[in-house]
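Asks: here is a sequence together with a model predicted from it:
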Amino acid sequence: MTRGEGRLFDGYVAVDWSASGTPKTGPDSIWISFRTPGDSEVLENPGTRAEAVDRIEALLARASAIGHRILCGFDFPFGYPAGTAQAITGEPGWAPLWRRIAALIEEGPRNSNNRFDVAAILNASFPGEGPFWGNGLKRDIAGLARTKRKDGWGESLPPNARHAETRVRSAQEVWKLTGVGSVGGQALTGIAALERIRHRCGAAIWPFETLGDGTAHVFAEIYPSLLEPAPGDMPKDARQVTAVTDRLARLDAQGDLARHLAAAGEMPVAVHTEEAMILGMADPEGFRSCPTPHVYEYERDPAAIYRQSFATIEAEADLSALSEAARPLAIRLIHACGMVDVAADIRLSSGAVEAGRAAVGRVAGTASDQTLPIFCDSEMVARGIIARALPAGVSPVVTLNDPSVPDLAKRLGTTRSAAATELWRARLEGSIVAIGNAPTALFHLLEGIERGWPRPALILGFPVGFVGAAESKQALAERPHGVPFVTLLGRRGGSAMAAAAVNALTLGLGGDGT
């Protein structure tokens, strides 16, 4: 499968993460929104991080299996201020720090975790009090203060804020582990989870890595507060992730998502080597102001569409030359092609419509095993016939793709369409024939009837094209050999019109058939 033209992704995920130490659903818990380009959203609220990881991995695995690429946004910081990785791991860059955090964080199946102890271990890499603060446990933890250090930021410690926090002022510092708006715990547990997921599913981490060859899933840091939550009665977290996936899908559909992703190249080097950035922070207003798609005013009720269409045809087409029985058929023919002037070119034998309806009625009105084939010169004609309107025992028959047809066409020195009519002969008596494509099929059928083939109950002749189409229909109108017929003189015709003629016999007017 291929994504829509111009799109970077086939689906969009937004995850509101939680560092809760116990299972939790509802407000202030994990929410996952998954949206497809067709605007179908699945909203989930797993109770634990383990459940969330399982669901995310399963979603990505299903997408990979069908060649789809997903953009996943997570609402926790993907990095730390410049210099943090070097101080903690002895190596620059994001990857060593992610590995170190993933190696230290321990998660229980019911959300128990050691994030506060891990923060203390990481603090030991710095002189004096480390940058992490906010011990939220009742027990004291050596090396993890309950309050923020007042000095040393940007000197003995890394800066207090990343470049992202200087651009988005309401975003919280990554060092804070507890209290209103804290994101430090989410970052530690979230980075540990993503370090495992990314290796299992082959995802690229933006903005640290390129977007790959167009097939890898992409993980990006998001800040849902850049957007207004979606309306509704759900918890705010749920409405926020819904708003994010809606915005990502719209931006991608309008070709503007690439601009927000490419903005990493304009940021300081530390942003795309260590700090990470919030998707949309380079142009928050542009990220927020993605226009709402235009909603067109049009009739959506199928029955009303048919009523209005048929009323328009009756008002605009001159059907005066046709019998009352033939007018419903003419209206459906015009409806199939959209041209009211075809009414002047319709030709039919006296009682043709009645003959076709009688053939259908004979099968519909009997409890026996009697059947009525509707022989079609192509699959397109057969597909256009409304199956639910056909009584039991009445069914389209297409012989064009029968294995014997190619050799038969060679022996007869004609087209496959013409040769395929030879296979109708055994059941041709009393049948209905609907030809919407091949003039040679109509010519060959007329020749066969003249040679003594069984006679169908009705021939619906609508070959289309520039070679033989007009001539074959003229031949049907002039020499039908006593077989009732309906045709359209000239080059016009086609599968839709042939199928419409059949539908007129079974549906008539007033149905909501499509």
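Replies: Alright, I've got the coordinates.
Asks: all contacts plus neighbour counts: C-alpha atoms, from now on.
Replies: Noted.
Asks: and the helices in the stretch 201-350 of the chain, which stretches?
Replies: With DSSP state H, counting those that start in this stretch as the criterion, the stretch 201-350 of the chain has helices at 236-253, 257-262, 269-270, 284-288, 302-316, 327-337.
Asks: included below, for side-by-side comparison, is a second structure:
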Amino acid sequence: MTGFDTVLVVDWSAASKRAPKTPSKDAIWMGLVSEDKPQEPIYCRSRIEAEERIAAIFREEMQAGRRLLAAFDFPFGYPRGFARRIIGSDNPLLLWDWLAERIEDSESGANNRFDVAQDMNAAFDGPGPLWGKTHRDRWPGIPYRKDGIHYTEVPEKRTCDRVGGTSSSCFQLCYNPTVGSQVLMGLPMLSRLRRIEGVAVWPFEDWRDARVVLAEIWPGTIESQVKQAVAQRGVEVIRDREQVRLLSCALSRLSAARLDRMMTDLPPEALEEAWVLGAGHEEELMAACDDPLKPPPLRDDCFALPAGVDWTPVDAALDLLRERLRSVVGQERVPLAQAAGRVLAAPVTARRANPPEANTAVDGYGFAHAGLGAGDQVLPLVEGRAAAGVPFAGLVPKGHALRVLTGAALPEGVDTVILQEDVTPGEGRIAFRGGLKKGANTRRAGEDVAAGAVVLERGRVLTPADLALCAAVGLADLPVQARLRVAVISTGDELVEPGAAARAGQIYDANRPMLAALVRQMGHDPLDLGRVADDRAALRAALDRGAAEADAILTSGGASSGDEDHVSALLNEAGAMAEWRIAIKPGRPLALGMWRGVPVFGLPGNPVAALVCTLIFARPAMAVLSGANWSEPQGFDVPAGFAKSKKPGRREYLRARMRDGCAEVFKSEGSGRISGLSWAEGLVELSEDAAEIRPGDPVRYIPFGSFLGG
């Protein structure tokens, strides 16, 4: 496999002193992009700190199940013949180990690289090949300048340096660019890192199935882009920081196919000298290096749009559905007990008030407020009591009280009730303090719902609470819309039924059971029309059956414009394609159209995208088709429990859940990561604008229950 989930770019340093605490130039900078999410560039003050940080990143990414490309900005090898003169072998990895045994480094930056370089030069006749030093009078075996060095025993530059046009030789130890010193201080680190299980070195080792791949990169490949970014962002920008940021973003945008071309078909010299990733492919790397704040071009994307066709914004697509759709189902009356989840077909009015008569709200004693005097009160009790369902038949005289229980109809002569806990009972009388207001602890007749009032409007999806209200006002049955019938179809030769024997290249149909369950949860009746192969005639027959037996059709797969995307092709042939290519992530390939007068929602084939597009587009549309009102999901602004750098251009929905008062998102945004659907409890919605989200920033969280609650 060639594709990578994460890209790490390291700008190395051979400095002999520790970098300052405040981020600065000429230090070690790292750019990190994980699953298309650029992270804040990492600043390290020493090589020892950087190595520990890099090893930690390797472990974290592998534990998370992500594949990492780690690119370093110094040569992984020397020109052919050099390693043999030093160690007696052409194996560059043995030279890495040789250097790791000899190079000494410290947290302060002090190191012995010039001593080691002098020992290396001793293996050659004449001056060099390594040259350049910090002190003219030290290390006599190292020439101060290149003058007089003849590169006859080994070439001055590697083959990839000549192909890629790199700026200096790995033999140059001083004076910018000091690539030679970076090599001496970097290869020992790589020697240790490559011993971590799961790490391989490109192109020296079998790297295709490695979890972490080490590769050499040359930042000069994107020099013009770096200059432009620095100029745009101002003089205070640290060039090295921008360099790793842009280069990591560029590498992360390269498709697996492009990376495969860059990393294969190398000349034989690469197995000894190494190779610069992107050498000979500079234009491709530059093209991928557009600033992430701009909408990126969709290169090597199977869902790329035809020239001149713009994406349709999410809101525009929703407006189209809202404007064009209407109820397509009939009406019926059903008993109250069968009405939950059904769509009310007409307004309903109260047959009687709720409550039907004034009653007491507490257990206590009732009396006429007008019969009270000033100050503390002592009232004689009338014999008897009033209870719920057992009213008091007589009149309570003014200046007297009656024992009343919660829910009891107020007897004649009673307009106020005192709580029993506020009363001192005596023989045939009660005492309590004054100050009670008229009407205290009572409910007025019809104070909740008046007789004849509209209690529920047409288009409402009935809830258990609605049934309680309808029962309270005397309704025994309700007018409802007939259930919307929704046909569900999966398309693709690669699909097999869950649990069946799957051949190589086949996958189980995860979408159909998910979509059928969603349809049922939304209150509609699913019609399972099964799997349809990538055959236009078979799909046409399935759509014909769906139009004959259902009120709407959901398909998954085949909604884009490829050779096997028959859903969109058939809708186009019928002249019934309404809109597609929605600016949403996940779920760009969404077909919206009509087939024999029945709405068709052509969903993406990836389960995550299929679910998101169903919730965002098909859910409100099918609600209207079922006679319900158009509904917007209720979102909540909550603190983010994650960081994300979002590109502009598309509205994004991240699988999310609430934990400890914050919205956390699933570790991967990949549309094929089905486990994230089960993990999530809702979605975080990000607008079309570019955004830099940090933990604690407000984001919009929409629980799944808000989509599916009617």
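Replies: Now that the structure is in, tell me what you want to look at. Small disclaimer: the values here were computed from a predicted structure and weren't measured.
Asks: follow-up on the earlier one: can I get the helices of the stretch 201-350 of structure 1 in CSV including mean neighbour count?
Replies: Shown next, in CSV, are the helices of the stretch 201-350 of structure 1 (neighbours: other Cα atoms under 10 Å):
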stretch, mean neighbour count
helix 236-253, 23
helix 257-262, 17
helix 269-270, 16
helix 284-288, 15
helix 302-316, 15
helix 327-337, 22
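Asks: in this structure residue 92 of structure 2 contacts residue 272, no?
Replies: Yes: counting by Cα atoms under 8 Å, residue 92 of structure 2 does reach residue 272; the two are 5.9 Å apart.
Asks: okay, and the common contacts of those two?
Replies: Contact criterion Cα atoms under 8 Å, 6 or more residues apart in numbering; residues bridging residue 92 of structure 2 and residue 272 by contacting each: 77, 78, 204.
Asks: quick one, strands of the stretch 1-150 of structure 1?
Replies: Listed in chain order, the strands of the stretch 1-150 of structure 1 (DSSP state E, counting those that start in this stretch) span 11-16, 31-35, 41-44, 70-74.
Asks: which of those strands sits most buried?
Replies: The highest average neighbour count among these, using mean count of other Cα atoms under 10 Å, belongs to strand 11-16 at a mean of 27.
Asks: and for structure 1, the residue most distant from the center?
Replies: Relative to the mean C-alpha coordinate of structure 1, counting by Cα atoms, centre = their mean, the farthest residue is residue 128 (54.9 Å).
Asks: counterpart of stretch 79-90 of structure 1 in structure 2, which residues?
Replies: Aligned by TM-score structural alignment, stretch 79-90 of structure 1 falls on residues 77-88 of structure 2.
Asks: end-to-end on the matching stretch?
Replies: One end of stretch 77-88 of structure 2 sits 15 Å from the other (Cα to Cα, to the nearest Å).
Asks: from the chain's centre, how far out does that stretch sit?
Replies: Between the centre of stretch 77-88 of structure 2 and the centre of its chain there are 48 Å (Cα atoms, centre = their mean, to the nearest Å).
Asks: rewinding a little: closest one to residue 6 of structure 1 among the helices of the stretch 201-350 of structure 1?
Replies: Proximity to residue 6 of structure 1 (Cα to Cα) singles out helix 236-253 among these, at 7.2 Å.
Asks: coming back round to it: possible to save the strands of the stretch 1-150 of structure 1 as TSV with distance to residue 357 of structure 1?
Replies: Formatted as TSV, those follow (distance: least, Cα to Cα, whole Å):
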stretch	distance to residue 357 of structure 1
strand 11-16	50
strand 31-35	49
strand 41-44	47
strand 70-74	54
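Asks: any idea which of those gets closest to residue 474 of structure 1?
Replies: Of all these, it is strand 11-16 that lies closest to residue 474 of structure 1, at 54.6 Å by Cα to Cα.
Asks: what helix or strand is the residue lying closest to residue 366 of structure 2 once chain neighbours are set aside on?
Replies: The shortest distance from residue 366 of structure 2 to any residue other than its chain neighbours is 4.3 Å, reached at residue 417 (Cα to Cα, 6 or more residues apart in numbering). In this assignment (DSSP states H and E), residue 417 of structure 2 forms part of strand 416-419.
Asks: where in structure 1 does that strand align, residue-wise?
Replies: Strand 416-419 of structure 2 corresponds to no residues in structure 1, going by TM-score structural alignment.
Asks: now do the following helix or strand past that strand: distance to the chain's middle.
Replies: Later in the chain than strand 416-419 of structure 2, the nearest helix or strand by DSSP H and E is strand 424-426. Per Cα atoms, centre = their mean, the displacement of strand 424-426 of structure 2 from the mean C-alpha position of its chain is 66 Å.
Asks: mind listing what's buried in the helix or strand following strand 424-426 of structure 2?
Replies: Sequence-wise, the next helix or strand downstream of strand 424-426 of structure 2 (DSSP H and E) is strand 429-432. Buried residues in strand 429-432 of structure 2, counted by 16 or more other Cα atoms under 10 Å: 430, 432.
Asks: next: stretch 275-295 of structure 1.
Replies: 275, 276, 277, 278, 279, 280, 281, 282, 284, 287.
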